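# only geometry, no sequence info:
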């Protein structure tokens, strides 16, 4: 895939970029290793000052970088501004909390005395150079939620971003440079996917994090495993959105639309499978389809646009294949199901609601990365849980019920990294984020995320000799 900015609203190639050659990759690896040798010894106050400065610059750049993201991958410009603001918030959060999250831990003396220790501590030390392989769908946020904790922990970063968002990738390197981070602390590598293996196998790279597809995750995990290097993977999702009879139906419907079409439906944690109790199925489905049908599909630079284009022609083709397969096998489209006729240019797709989904349809098992929702009818809580878990993924989930006993059952039985009650799944700096099953492993954000790329070091102190 060429490294290029291609406007998904028009299909026009706006800029192309040359891949880095072997000599330049080597120079950057050396710079990263040198930077880590010095940067790891800086204190939290210094790192926090730099991170807060980066947040301030990002706030000042919000409109410019929002338009860059919209141009490169098609998200509505209002959503792009919100993404930039969220990134600045996360930077400030880690600047404020990293020292506390990584403070030395001292086990009680009576618990370590029989180990011969006069005292003992646990210290979190940075691992080193971390390679981040990141996707295009949240081109700023996906990177910052790795970079902010990694840099605050004393690591340095190498970013291999998606090939269709090169200008956003270069902006991030420049942002941290302008904030005053030492040279080599955060570098963007404009390389294709074939270069990842060589970089990851380099002895100067200590660990890797990847957000992306299941095949990409398998590849990076296999290489890192062969090299015995730490990885964190956040892969696909097919999140259930369960609606029970006690739900506030109007809020559930309104939130369902946002949960499905956020980021033009291109989000791992977007609700994709709507599992609705029979008692409220008809009312929910009618309102949901009506609201989806009313969404404005159009130019993502327009403030009134609800849904912009998909990020790539291939992405739209993949989505069409899933929908067409379902329709051929008997599914019903309550709205959408095709390209909009008034948008001949660009990679647009109509907001779509499908019912009558059966296990033989590909869409029952595979992730839909676009504004397409599948709606199921279930007879009770047990059937809802069974259907929610009938997927190879386990990233997050949404459950609408005001019954405390039902909430406890869902919290216990749903196989996912998160269960959000009476609201929409979201990522937040203070809460751990990640999945189970084929959605990956490890956690981003919160204290769990910042410790992923730390050397958890035991410090053991024996008795000093008498008279020493």
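Structure's in. What do you need? Note that this is a predicted model, so its numbers are computed, not measured.
# rest of the way, CA atoms for contacts and neighbours
Fine.
# now stretch 315-326: buried residues?
Neighbour counts over stretch 315-326 (16 or more other C-alpha atoms under 10 Å) mark 316, 319-320, 322-324, 326 as buried.
# again but with stretch 222-235, I slipped
223-224, 229-235.
# sorry, back to before: out of the buried residues of stretch 315-326, which are inside helices?
316, 319-320, 322-324, 326 (DSSP state H).
# widest-spaced pair of the buried residues of stretch 222-235?
Taking C-alpha to C-alpha, the two most distant members of these are 229 and 235; they sit 18.4 Å apart.
# how about residue 49: what's its closest non-neighbour residue?
residue 95 (7.5 Å; C-alpha to C-alpha, 6 or more residues apart in numbering).
# tell me the secondary structure of the one you found, please.
helix (DSSP: H, G, I helix; E, B strand; the rest coil).
# show me where the stretch 251-400 of the chain has helices.
278-293, 313-328, 381-388 (DSSP state H, counting those that start in this stretch).
# likewise the stretch 51-200 of the chain?
62-73, 77-101, 109-112, 141-152, 166-179, 196-201.
# try this one side by side with the last:
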């Protein structure tokens, strides 16, 4: 068995390496989690909530070192800090709604019958987390899973293995037992074998479509519930009545922030013909203000992509589009840090269409294509012309218009005048090849619990 290496995008060095668990060691970890679950679930709900919140507080105490570690692991500039704003907001909201969400729903409580619907923890929850927002995506499931009385096994992406270790360190320091929350390093074969062996009550995976397919194959015949967030090609639509400056600022930030490595990042933009020229001009000016560089430099607003192979995907998409007639509007010479590897200059493409990979395949990098449309009908048809459906951003001045358009878009979330954002009160979900299931909101608790009906009769 070979060690798993984390190659830093900052300088190409080996940042850390860890040995994956053997098959027997992995089975033993699952056994410990199962053995610990009943006692954890027996703790009062308010105690579990307090311990989880204490774990997040301990994580906040590590913020300075975590921000630096994130830069080394996946390239995000340190000027943007960590992910603590979202981590804290989501933890607070899910903690606040836990009591009401997990409380039994009483149908009848009389001298003849007591009928109610309860929610039981599923047992052991397995989280397979991604590298792009490694703390936020883990917290989305970790917090409700622990609060609901489950034990958790976390396998983090190889690109952000240190994140799993920090989470375990913080939660254990807060008093959560080590067997209740375990961070593990696993290879693909052992991961799939554990799922196939019915080791878990729920599996939450965030990653590629190919990874999701592997998860479903591993779980086939086990009836293990899966939560899958697998990808996106999220569109923005700028109507004729949009606030142009606000649309440019938000959509371009949504396309370029985190080097475009956002699950719900903007990857394609459709602009009404009356605003198209002005939007493109302002978008180009916006991108030219970015500074690509070492993530530890205070003035860097764009760091390297997490791995040079991810950057190659984007470069290939751009090259293919240009070969088919697309026009690049950003001169890479403006970004001398572009090294042909992980450091990639941002790009805006026009004269694009849906025969080009850059408009249909997930890019997950700092590139966006912009198309002119004549009306809502054309925009809706283009937005739906995608195998993915995570979010869609509509720019208009009218709630009813945005709602009517949103009802026709095949997507998990409809935004009006915003993009690339998660609201913990609203379910994070998708459709089509983006996956299935949902996290956050009260439905996030439903994913990590199962309904249990009580029909009690007096005689």
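Arrived safely, thanks for sending. Because the structure is a prediction, the values reported are computed rather than measured.
# got a TM-score for the pair?
Here the TM-score for the pair of chains, by TM-score structural alignment, normalised by the length of the second structure, is 0.95; 458 aligned residues with a C-alpha RMSD of 1.9 Å.
# of all the helices of the stretch 251-400 of the first structure, which lies closest to residue 138 of the first structure?
helix 313-328 (15.3 Å).
# onto which residues of the second structure does the closest one map?
The alignment of helix 313-328 of the first structure onto the second structure (TM-score structural alignment) spans residues 308-323.
# the matching stretch vs the first structure, mean deviation?
Here the mean offset of stretch 308-323 of the second structure against the first structure after fitting is 0.8 Å, by mean C-alpha distance after the TM-score superposition for the first structure.
# who touches that stretch?
9, 305, 328, 341-344, 352, 356-358, 363-367 (C-alpha atoms under 8 Å, 6 or more residues apart in numbering).
# equivalent analysis for stretch 2-11 of the first structure, please.
Here stretch 2-11 of the first structure has contacts from 12-19, 71-74, 163-167, 190-192, 299-300, 308-313, 345-348, using C-alpha under 8 Å, 6+ apart.
# and it, end to end?
End-to-end span of stretch 2-11 of the first structure (C-alpha to C-alpha, to the nearest Å): 14 Å.
# report the buried residues of that stretch.
Buried, per 16+ other C-alpha under 10 Å, within stretch 2-11 of the first structure: 3-10.
# before we move on, the earlier item: single out the most deeply packed of the helices of the stretch 51-200 of the first structure.
Between those, helix 141-152 has the highest mean count of neighbours, a mean of 25, where neighbours are mean count of other C-alpha atoms under 10 Å.
# that helix vs the second structure, average distance?
Relative to the second structure, helix 141-152 of the first structure is 0.7 Å off (mean C-alpha distance after the TM-score superposition for the first structure).
# those strands in the stretch 251-400 of the second structure, which residues are they?
266-272, 327-328, 347-350, 367-373, 388-389, 391-395 (DSSP state E, counting those that start in this stretch).
# residue 242 of the second structure pairs with which position in the first structure?
Match for residue 242 of the second structure (TM-score structural alignment): residue 247.
# distance of the aligned partner of residue 138 of the first structure in the second structure relative to residue 87 of the second structure?
Counting by TM-score structural alignment, residue 138 of the first structure lines up with residue 133 in the second structure. Per C-alpha to C-alpha, residue 133 of the second structure is found 10 Å from residue 87 of the second structure.
# if we can go back for a sec, so which of the buried residues of stretch 2-11 of the first structure comes closest to residue 384 of the first structure?
residue 8 (37.1 Å).
# you'd agree residue 363 of the second structure is up against residue 266?
No: with contact defined as C-alpha atoms under 8 Å, residue 363 of the second structure does not count as touching residue 266 (10.0 Å).
# looking at the two, which is more packed in?
residue 266 (33 against 27; other C-alpha atoms under 10 Å).
# the closest residue to residue 284 of the first structure other than its chain neighbours - how many residues pack around it?
In this structure, residue 284 of the first structure finds its nearest non-sequential neighbour in residue 253, 6.4 Å apart by C-alpha to C-alpha, 6+ apart. Burial of residue 253 of the first structure is recorded as 21 neighbouring residues (other C-alpha under 10 Å).
# can you check residue 303 of the first structure too?
12.
# tell me how far the counterpart of residue 375 of the second structure in the first structure lies from residue 41 of the first structure.
The alignment partner of residue 375 of the second structure in the first structure, by TM-score structural alignment, is residue 380. To residue 41 of the first structure, residue 380 of the first structure is 57 Å away according to C-alpha to C-alpha.
# and if you look at residue 351 of the first structure?
51 Å.
# and the two? Which one has more around it.
Set residue 351 of the first structure next to residue 41 and count neighbours by other C-alpha under 10 Å: residue 351 wins out with 29 against 11.
# okay, stretch 169-189 of the first structure sits on what stretch of the second structure?
Using TM-score structural alignment, stretch 169-189 of the first structure pairs with 164-184 in the second structure.
# so what's residue 423 of the first structure up against?
Residue 423 of the first structure neighbours (C-alpha under 8 Å, 6+ apart): 252, 255, 398-400.
# let's have those in TSV, adding neighbour count and distance to residue 200 of the first structure.
Supplementary listing: the contacts of residue 423 of the first structure in TSV, determined by neighbours: other C-alpha atoms under 10 Å; distance: C-alpha to C-alpha, whole Å:
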residue	neighbour count	distance to residue 200 of the first structure
252	22	44
255	16	40
398	26	36
399	26	39
400	24	42
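# now the two most distant members of the residues you listed.
255 and 399 (11.5 Å).
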